[in-house]
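Trainee: Sequence first, predicted model second:
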Amino acid sequence: MKQKKKQKTTRMNRIFRNTLGLVGLIAAFTACQENSFENGSDFIGSIDMQPAYEIDEITSYSEKIKSVQTNGLSNYLLGTYDDPVYGKSSTSLLTQLRLDQTSPDFGTNPEVDSVVLSFPFYGRETGENEYELDSIYGTGDFKLKIYESNYFLRTIDPGSDGDFDEDQAYYSDQIGDFENFFDPTPVFESDVITYSDVTSPITLIDSSDPEENDTINLSPRIRIKLPVSYFKSKIIDKEGSDDLVNNNKFVNYLRGLYIKMEQVGPEPIMYYLNFNNDVSEIKIHYTTERESLNVEDSIIQKNETFKMNFKGIKVNLYDNNFDVDLTSQDKINGEENIYLKGGEGSAGIINLFDGADTDGNGVSDLLEEIREKNWIINEANLMVYVNEDISPIDSDKARRLFVYNADKNRILTDYQNDPTVNNDNPSTSASIHLPPLDEDENGNKFYRLRITDHINNVINNDSTNVKLGLLLSENVNLTRVKKVQNGPNSEIDKIIESSVISPRGMVLHGSNSPDVEKRLKLRIIYTETEN
């Protein structure tokens, strides 16, 4: 039987703190009217609207993410990020290339003019050839290095029993497994690349028609010329060979590239990139001889391109200096703070209704008592305050949190039922369940995470009171889970993808914060019924 070391006050009054307020009454009244129709078959007798209650029978603490799966992501990080709390982390990328066109025909006497690498940034166009970028952290300079890799990245995990029934997972800490397979001499090493070099729009001359001088405007991106000789040897000179017949043979021939950014100077920079789209590419520009379609027996010179993309297997690799010690977390009384860091960082763990269980049935006395009261749950919110003394809020801090079922590794019902979920606009998606950072009347920053459906299921549908995981989120629409390798005593074995792709960190007030007003709390607005 689990006993709390925290001192308790009297039964319900000892557990709840009355926080009656005008907002709470309005919310309760509105939700009550809605629920009176939604639950018509169960809604018998009179109702009694109650003030909001804050439940402090909560335990929260943090767990370090030692290694996280980083293949199969929607986006990838490249560069260096320096967090004032968590320290410096650098990310690199091991990636396959794929042929846009297999069994290519390069014509007669092809001559390579240039080879161009292109990684566009996320952003939006604000005017004619003007852009607002939201995928760059920092303003530092860097050098780009690219190495050929001879490590074969496989799709299927053979498994210990040889069943080949699971996708292969690759992890953030596997650089030691890969680096012995990298050619020691880089394929390419750039000069210093400045922030302004990559954040300005690009204007090109269209050379596909020699009689025209049309220009092409490109959005800001990393755009670099690569060595001609390497790609001529690896691609152009291989025309007609089995290596270019299909992509399965190609990725066994050219097994991959290892891409890393090296910080130059005191300021770091990290890029958040989509390598899965059609415009992240390596493009070979060449001239060749073709038979004219208009003049018989005539040979003409043509400018052509051949493209390779990054839609194969990719692995983000971390070099992480995690400066916070999370090895001795108090799982009985809870911790003062919740430490959240994306990527190979840390997650929060929240246990609700975590008080005495005198009959030893696995359900706390408080939860049993509430279940007997036949409450209609109008709204339930986790109130989570930022510890601004440790982790001040600035423009580079994450604005969203993600709460999920850490026992079953899946999103909560509240996410599934949120009508604001919108794949086209992640910044406003799921804004009922996971609203962005807010501010109270005293200017204190907090998150109000609405978990009404989850709490209603726990109280009224006898659902299991599961452990909740709390994460930083870069994009709340990315809800797939990724595996974690944390050891046998870990309480977290998977996290949501939206946290894997975030470099940022934050510190929140936990359930045992010395600032009582900012402690993690569960606030419930409910209606009593008399049957």
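Mentor: Sure thing, it's come through. Because the structure is predicted, anything quoted here is derived from the model rather than measured.

Trainee: rest of the way, CA atoms for contacts and neighbours
Mentor: Noted.

Trainee: Please enumerate residues in contact with the lengthiest strand in the chain?
Mentor: Across the chain, the longest stretch assigned as strand under DSSP state E is strand 108-120. Taking contacts as CA atoms under 8 Å, 6 or more residues apart in numbering, the residues outside strand 108-120 that touch it are 219-228, 231-232, 236, 273-275, 279-290.

Trainee: from the residues you listed, which would you call buried?
Mentor: 219-224, 226, 228, 231-232, 236, 273-275, 279-290 (16 or more other CA atoms under 10 Å).

Trainee: Show me these that map onto helices.
Mentor: Among the buried ones among the contacts of strand 108-120, the residues falling in helices (DSSP state H) are 228, 231-232.

Trainee: Just give me the closest of the residues you listed to Y339.
Mentor: Proximity to Y339 was ranked across these by CA to CA; first place goes to F231, at 45.7 Å.

Trainee: And that closest one, how far from Y53?
Mentor: 66 Å (CA to CA, to the nearest Å).

Trainee: since we're on V264, how many residues are nearby?
Mentor: When neighbours are counted by other CA atoms under 10 Å, V264 registers 15.

Trainee: need the contact list for it.
Mentor: V264 sits next to 140-143, 192 when contact means CA under 8 Å, 6+ apart.

Trainee: just how off-centre is the next helix or strand after the longest strand of the chain within its chain?
Mentor: Next helix or strand after strand 108-120 toward the C-terminus (DSSP states H and E): strand 123-127. Between the centre of strand 123-127 and the centre of its chain there are 23 Å (CA atoms, centre = their mean, to the nearest Å).

Trainee: Check which helices and strands strand 123-127 sits against.
Mentor: Packing partners of strand 123-127 (3 or more CA pairs under 8 Å, 6 or more residues apart in numbering; DSSP states H and E): strand 130-133.

Trainee: Flag every buried residue along the strand it packs on.
Mentor: Y131.

Trainee: For it, name the packing helices and strands.
Mentor: In terms of contacts (3+ CA pairs under 8 Å, 6+ apart), strand 130-133 is packed against strand 123-127.

Trainee: Can you report how many residues lie near the nearest residue to D323 once chain neighbours are set aside?
Mentor: Spatial nearest neighbour of D323, chain neighbours left out: Y86 (4.9 Å); criterion: CA to CA, 6 or more residues apart in numbering. Per other CA under 10 Å, the neighbour tally for Y86 reads 22.

Trainee: Comparison target, given below:
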Amino acid sequence: MKNTFTALKISIFSLFVLTSLVACDKDFSIIESDVLGEGNANFLTNTEFIPVTAYNKKLSALQVNNLASNLLGVFKDPEYGTTTAGIVTQLTPSVYGVDFGVNPTIDKVTLHIPYFSTAIGLDDEGNTTYQLDSVYGNANKPIKLSIYRSNYFLRDFNPLGDASTSQNYYSNASSTTNSALNGSTTINFDDHILETIFSASTIIPSSAASETITDEDTEDEIITYSEPAFKVELESEFWQNTIVAKSGGSELSNENNFKNYFRGLYFKAEAVDDTNDGSMFLVNLESTNAYITIAYTNGEDDARVENTYTLKFTGNKLNTFINDFETTLTDGDNVNGDSTIHLKGMEGSMAVIDLFGTEDLDGNEIPDNLDTFLKTYRKTDESGNFVKDEDDNYVLKRLINEAHLEIYEDDTQVSNTLDDNGDEYHKYDRIYAYDIKNNTTLIDYLYDPTENNAAVSSKIISLGQRGVLTDDDGEEKVKYKIRITEHLNNIIQNDSTNYNIGLVISNNVNYTNNSEILNSTDEVTAVPSASVITPRGTILYGSHESVDDDKKLKLNILFTETKED
């Protein structure tokens, strides 16, 4: 009996998804079908490991504006060193052309910026308790925080482009100052400080609910609680002179005038001592609860009226990064691969995975290693040409049931010490894979139904969680699996182009936007923005021949094929 496979219009991935939903864990299982398995008279399953080339790509000048959230603070990574993150942001009034009335006087100015947190229960009084989700480093170590009025104008449009070209800002982490690049110049935000509006050297993020008091010190006083936030009172005099005193003036009359008059705030974080240690936290400036509120009264002495004026953190905003690394990051060997792979967030490092060698994108030639792979999975005629059926589908000799990149953490360099929360330091690390050429997610990610708001357990079919396994010798290894089953099926069945795959570290695999690289001179033109707002890093074993086979980064394929007649 002669057995061949015709390229499937619908992949067996759907069968795998159903199985995964029944039993899904950190170290997902490989499927061995009862239908297409060893017990069947005509088919058998087998596994092969294919060597790939994995190498490092040092990152610099990454787009740092238009991010979904922003990092602020000081973070000392045990493998890499210290990064300091600052924020520069515009403010937008809730209303323009405001008249503050007769004899306006400020009672209180409140700055309120939510952290990212999760509600975890109720206290003894029935109030919600929270856990902070995105605090990195030494959570009990304070940082110094200064907030300045900035005189640097954050443009919306690039004057060097056409009228619709947005202005992007890029990281400059090799500098020793809070600076950014705009494509033509370097901006040191310390050179654009007008006034200090807040300064403290004891800032520690708290998981306590944020309290808001209305009708304070009266019989009608009400206390309401919301998610944890960085909340401080600001000195009234600055806001009286800068905002309230401009009542009815052109400065507050419209958006353009206001942005030119009040150009924004600059949040500058610093370590409090020479240990370069501290905490870094993700803040949600996009939240409706992120604001500066000016509470004031106006009117005659015998008829004072309470009012509020609110400023939001909408408009352009960006992160600044300063790296003080103890580990030197460099571009790797794209021919032989690297023995060690460095994944580091913010302006750090990524990996490039070359599966079969890069194709001639002009369509003239397929490299021998990809051609060999295709001939292993497609049926060929006596002349070595690929065979197609009457529907113009390739006839296959093998079906890929499961394919994934197998990646091991470098246990000689990665610290698994406990952080201040008692968790393993790298416990929630995730690796995010993307198509470098098109700056998109892989097709396996799109097919993955396991998306949820808890990023650590989202997309766990395509982007496996960090898992610890014990081998036959009793040695513990930390392993990642990045599924590329459909990615390979697309190459085999649909002649999809063999583009390289990028790997970055991420704490939020649900966030799929990209950050452009300024003036890129190679194939990597952007990185997933999720890695830009991820301060952590990890170190992995690479694909170089010097790495032990049982720890080497490789491609693992489980396939079904016809038995020999």
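Mentor: Happy to help now that I have it. Everything quoted here is computed from the prediction, not taken from an experiment.

Trainee: Overlay them and tell me the TM-score.
Mentor: The TM-score (TM-score structural alignment, normalised by the length of structure 1) is 0.84; 484 aligned residues with a CA RMSD of 2.8 Å.

Trainee: picking up where we left off before, quick one, what contacts the residue nearest to D323 of structure 1?
Mentor: Counting by CA under 8 Å, 6+ apart, Y86 of structure 1 has contacts 321-324, 341, 505.

Trainee: I'd like to check what contacts stretch 143-160 of structure 2. Which residues are they?
Mentor: Applying CA under 8 Å, 6+ apart, the external contacts of stretch 143-160 of structure 2 come out as 73-74, 90, 163-168, 189, 192-204, 259-260, 262-272, 278-279, 316-317.

Trainee: can we see that at 7 Å?
Mentor: Contacts to stretch 143-160 of structure 2, defined as CA atoms under 7 Å, 6 or more residues apart in numbering, come from residues 73-74, 164-167, 192-204, 260, 263-272, 278-279, 316.

Trainee: Out of these, list just those in strands.
Mentor: 73-74, 193-203, 265-271, 279.

Trainee: Make sure E251 of structure 2 is indeed in a strand.
Mentor: No: using DSSP: H, G, I helix; E, B strand; the rest coil, the assignment for E251 of structure 2 is helix, not a strand.

Trainee: Identify the residue of structure 1 aligned to it.
Mentor: Under the alignment (TM-score structural alignment), E251 of structure 2 maps onto D243 of structure 1.

Trainee: ok, how many other residues are close to that match?
Mentor: By other CA under 10 Å, 20 other residues sit near D243 of structure 1.

Trainee: Pull the contacting residues for it.
Mentor: By CA under 7 Å, 6+ apart, the contact set of D243 of structure 1 is 249-250, 253.

Trainee: Next, format the residues you listed as JSON lines and append distance to V23 of structure 1 and neighbour count.
Mentor: Below are those laid out as JSON lines (distance: CA to CA, whole Å; neighbours: other CA atoms under 10 Å):
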{"residue": "K249", "distance to V23 of structure 1": "64", "neighbour count": "13"}
{"residue": "F250", "distance to V23 of structure 1": "62", "neighbour count": "20"}
{"residue": "Y253", "distance to V23 of structure 1": "64", "neighbour count": "15"}
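
Trainee: can you give me the helices for the stretch 301-450 of structure 2?
Mentor: Here the stretch 301-450 of structure 2 has its helices, by DSSP state H, counting those that start in this stretch, at 368-377, 443-447.

Trainee: any idea how far Y230 of structure 1 is from K238 of structure 1?
Mentor: 12 Å.

Trainee: in stretch 544-552 of structure 2, what counts as buried?
Mentor: By neighbour count with 16+ other CA under 10 Å, stretch 544-552 of structure 2 contains the buried residues 544, 551-552.

Trainee: Those residues in strands, which ones?
Mentor: Among these, no member falls in strands (criterion: DSSP E).

Trainee: could you dump those to a markdown table with distance to T340 of structure 2?
Mentor: Putting the buried residues of stretch 544-552 of structure 2 into a markdown table (distance: CA to CA, whole Å) gives the following:
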| residue | distance to T340 of structure 2 |
| --- | --- |
| H544 | 8 |
| K551 | 11 |
| K552 | 10 |
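
Trainee: Which one of those residues is nearest to L396 of structure 2?
Mentor: Each of the buried residues of stretch 544-552 of structure 2 was scored against L396 of structure 2 by CA to CA, and K552 proved nearest at 29.2 Å.

Trainee: Just give the closest residue to the closest one, not the sequence neighbours.
Mentor: In space, and not counting its chain neighbours, K552 of structure 2 is closest to S543: 5.3 Å by CA to CA, 6+ apart.

Trainee: show me what contacts the corresponding residue of structure 1 for that neighbour?
Mentor: Taking TM-score structural alignment, the alignment pairs S543 of structure 2 with S511 from structure 1. By CA under 7 Å, 6+ apart, S511 of structure 1 lies in contact with 58-60, 334-336, 519-520.

Trainee: try 8 Å this time
Mentor: Taking CA under 8 Å, 6+ apart as the criterion, S511 of structure 1 is in contact with 56, 58-60, 334-337, 519-521.

Trainee: Equivalent analysis for K88 of structure 1, please.
Mentor: Residues in contact with K88 of structure 1, defined by CA under 8 Å, 6+ apart, are 80-82, 320-322.

Trainee: L352 of structure 1 too?
Mentor: Residues in contact with L352 of structure 1 (CA under 8 Å, 6+ apart) are 57-59, 465, 467.

Trainee: 10 Å instead?
Mentor: 55-60, 364, 367, 455, 465-468, 521-522 (CA atoms under 10 Å, 6 or more residues apart in numbering).

Trainee: Just give me the closest of those residues to I496 of structure 1.
Mentor: Set against I496 of structure 1, the nearest of those by CA to CA is L468 (12.2 Å).

Trainee: Stretch 65-72 of structure 1 maps to which residues in structure 2?
Mentor: So stretch 65-72 of structure 1 sits over residues 59-66 in structure 2, by TM-score structural alignment.

Trainee: Can you mark which positions in that stretch are buried?
Mentor: Across stretch 59-66 of structure 2, burial judged by 16+ other CA under 10 Å covers 59-66.

Trainee: Show the end-to-end separation of that stretch, please.
Mentor: Terminal residues of stretch 59-66 of structure 2 are spaced 19 Å apart (CA to CA).

Trainee: With stretch 81-89 of structure 1 instead?
Mentor: End to end - CA to CA - stretch 81-89 of structure 1 spans 5 Å.

Trainee: Read off where that stretch ends up in structure 2.
Mentor: Mapped onto structure 2 using TM-score structural alignment, stretch 81-89 of structure 1 spans residues 75-83.

Trainee: Run the chain-centre distance for the matching stretch.
Mentor: 17 Å.

Trainee: and if you look at stretch 501-511 of structure 1?
Mentor: Computed by CA atoms, centre = their mean, the chain-centroid distance of stretch 501-511 of structure 1 equals 13 Å.
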